[in-house]
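Enquirer: Generate coordinates for the sequence data below:
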Amino acid sequence: MKEKIDCPIYQIKIILSGSKPPIWRRFLIESNENLYKLHQVTQVVMGWTNSHMHQYRQNKLYYGTPGKESESDFGFKTLDEKKYKINQVMDKPRTKIIYEYDFGDSWDHDLILEKTLTKDEKFNYPICLDGAMACPPEDCGGLGGYYNLLDIIKNPEHEEHEEMMEWLGGEFNPGEFDLESINKILKKIKTA
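Expert: You can find the predicted model right below:
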């Protein structure tokens, strides 16, 4: 009978680049998962809806979904994220990779390997440990558009206030972070 070998667990912190106050999450994931699984986890922990293209960047290498568009239009080759494991691109603490989501709004995220842990059987991985602030709404125009939106919705006298509140579908609390809901969704993610 083969002995089960557990892979190390990575504790990763993800920060939405340029956000002030920082929009961030900390989560645990098995280090031998592929980058596509990391993409799925990133979408859930940050609160995105997976409605746009994405890619990873590190040391002039690009990982994502390869295709004609990425190679011919942008002048670089995209490596297949399903063929690369997290531990191949993040192999020691403080290693960073950039995750870009929605090439129009260009949401850049810094993913930083904080530490390597031993697998704990009482946890189902991936799991989110902590975080702060709500994810910006999709299609709001990147970080600049998001901060403009926040200025509009906190000023009921602004000429676009009603329109933006309707676009948001009602209330939006930029300080909200719901760890329990994130972990409920993470439990549903299957191995890619």
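Enquirer: C-alpha only now, for contacts and for neighbours.
Expert: Noted.
Enquirer: Go ahead and flag the most central residue of this protein.
Expert: When CA atoms, centre = their mean is applied to the chain, the residue found nearest the centroid is Thr42 (3.0 Å).
Enquirer: Next, that one: secondary structure please.
Expert: Following DSSP: H, G, I helix; E, B strand; the rest coil, Thr42 is assigned to helix.
Enquirer: how near is it to Ile189?
Expert: Separation of Thr42 from Ile189 (CA to CA, to the nearest Å): 12 Å.
Enquirer: cool, and Asn155?
Expert: To Ile189, Asn155 is 39 Å away according to CA to CA.
Enquirer: Look up the closest residue to Arg94, ignoring the ones flanking it.
Expert: Nearest residue to Arg94, sequence neighbours excluded (CA to CA, 6 or more residues apart in numbering): Leu113, at 5.2 Å.
Enquirer: looking at this, that neighbour is in a helix?
Expert: No. Using three-state DSSP, the secondary structure at Leu113 is strand, not a helix.
Enquirer: dump the residue contacts of it.
Expert: Residues near Leu113 by CA atoms under 8 Å, 6 or more residues apart in numbering: Tyr10, Gln11, Ile12, Lys13, Met90, Lys92, Pro93, Arg94, Thr95, Lys96.
Enquirer: Return the distance of Asn87 relative to Ile98.
Expert: 15 Å.
Enquirer: For the protein, which segments are assigned as helices?
Expert: 35-46, 68, 86-89, 142-153, 161-168, 179-186 (DSSP state H).
Enquirer: With Asp102 as the reference, name the closest of the ones you listed.
Expert: helix 142-153 (8.9 Å; CA to CA).
Enquirer: between that closest one and helix 161-168, how many degrees?
Expert: 130 degrees (axes from the mean of the first three to the mean of the last three CA atoms, to 10 degrees).
Enquirer: Now the second one, please; I'll put the structures next to each other:
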Amino acid sequence: MDKFEAGAGQDSLLKIRVELVDSKPEIWRLIELRSSLALDQVHQALQVAFGWEDAHLHRFVTSDPFTPLRPVDGEFPEVRQWLPVQECEEPGDKPEEDCSLERLLTLGSGGAFYEYDFGDSWLHRIELVSRRPADEGSPPALLIDGARRGPLEDSGGLPGYEEIMDALADPSHPDHAEHSAWAADITGSDAPFDPAFLDIAAVNRALAEQF
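Expert: Prediction:
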């Protein structure tokens, strides 16, 4: 039986693992979401889970958008992507408001990708871990586990973020003071920036407020 057939037609809780592609050490979240959530709601949940600020464009796709396409019968297949309805411009663009998490994962055979900030290109791999029936008291979104805080906004993608983290970790680094001031401005705190910190309880409080 296909893993999506069980519970078809009723709301389920999908446990998904979301990792920031190519992050080392790995930045990941294990989060439980209602299968009926539309992708614009999944977007909001992922923003909270990774500490993003929803300051940039985003999209959902069923396969790695940076893997070269192979022609089928001499033609390249249409790339489907789900975006906010106001951002849909190309023939393959679909409104994220009209697609559920269940549907996305079905189309992606249990996996999908979420890209946030097309400049820094924070690419998240989404994988279905398990499903269970939803009960009346189940929250729409719940962070179960994870590792490390999400990168700072506008830090230049993973290469830029890693350079900033190297500078912050070394007081003798020529850019230490500059990057420390920048991190304090971004986070609103003068406390030393700890890339390994993740407050799951705080994330779940924020998710409860969001949903």
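Enquirer: Could I get the TM-score for this pair?
Expert: Here the TM-score for the pair of chains, by TM-score structural alignment, normalised by the length of structure 1, is 0.88; 182 aligned residues with a CA RMSD of 2.0 Å.
Enquirer: Dump the contacts of Leu113 of structure 1 to TSV, plus distance to Ser106 of structure 1 and neighbour count.
Expert: Listed next are those as TSV, based on distance: CA to CA, whole Å; neighbours: other CA atoms under 10 Å:
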residue	distance to Ser106 of structure 1	neighbour count
Tyr10	26	27
Gln11	25	22
Ile12	21	25
Lys13	19	23
Met90	22	19
Lys92	27	14
Pro93	26	14
Arg94	23	14
Thr95	22	15
Lys96	18	22
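Enquirer: Residue in structure 2 paired with the residue nearest to Arg94 of structure 1?
Expert: In structure 2, the residue paired with Leu113 of structure 1 is Leu128, using TM-score structural alignment.
Enquirer: go on, Ser181 of structure 1?
Expert: So, by TM-score structural alignment, Ser181 of structure 1 is matched to Ala202.
Enquirer: ditto for Val89 of structure 1
Expert: Aligned partner of Val89 of structure 1 by TM-score structural alignment: Leu104.
Enquirer: Spit out the contact partners of that match.
Expert: Shown in contact with Leu104 of structure 2 (CA under 8 Å, 6+ apart): Thr62, Ala112.
Enquirer: where along structure 1 do the strands fall?
Expert: Taking DSSP state E, the strands of structure 1 run over residues 9-16, 24-30, 54-58, 61-64, 78-80, 96-101, 107-117, 127-132.
Enquirer: about what we covered before: with Ser36 of structure 2 as the reference, measure out to the match of Leu113 of structure 1.
Expert: Taking CA to CA as the measure, Leu128 of structure 2 falls 14 Å from Ser36 of structure 2.
Enquirer: Ok, Asp194 of structure 2 next?
Expert: Taking CA to CA, one finds Asp194 of structure 2 at 35 Å from Ser36 of structure 2.
Enquirer: So for these two, which residue has more residues nearby?
Expert: Higher neighbour count among Asp194 of structure 2 and Ser36: Ser36, with 20 against 12, using other CA atoms under 10 Å.
Enquirer: pretty sure that one is touching Glu102, no?
Expert: Yes. At 6.4 Å, Ser36 of structure 2 and Glu102 qualify as touching, with contact defined as CA atoms under 8 Å.
Enquirer: Can you tell me the closest non-neighbouring residue to the residue opposite Asn155 of structure 1 in structure 2 once aligned?
Expert: Alignment note: Asn155 of structure 1 maps to Asp170 in structure 2; criterion TM-score structural alignment. Nearest non-adjacent residue to Asp170 of structure 2, counting by CA to CA, 6+ apart: His176, 6.7 Å away.
Enquirer: For that neighbour, give me its contacts.
Expert: Ala167, Leu168, Ala169, Asp170.
Enquirer: Tell me how many other residues surround the second one.
Expert: Applying the criterion other CA under 10 Å, we find 22 residues in the vicinity of Leu168 of structure 2.
Enquirer: Next one: the nearest residue to it once chain neighbours are set aside relative to Glu19 of structure 2, how far apart?
Expert: With CA to CA, 6+ apart as the criterion, Leu168 of structure 2 has its nearest non-adjacent residue at 5.3 Å, and that residue is His176. To Glu19 of structure 2, His176 of structure 2 is 28 Å away according to CA to CA.
Enquirer: What of Glu53 of structure 2?
Expert: 18 Å.
Enquirer: again with Pro159 of structure 2
Expert: Distance of Pro159 of structure 2 to Glu19 of structure 2, given as CA to CA: 17 Å.
Enquirer: What of Ser121 of structure 2?
Expert: Distance of Ser121 of structure 2 to Glu19 of structure 2, computed by CA to CA: 14 Å.
Enquirer: the more surrounded of the two?
Expert: Taking neighbours as other CA under 10 Å, Ser121 of structure 2 and Glu19 compare with Glu19 leading, 22 against 15.
Enquirer: Residue in structure 1 paired with the more buried one?
Expert: Looks like Glu19 of structure 2 aligns to Ile15 there (TM-score structural alignment).
Enquirer: Good, we can wrap up now.
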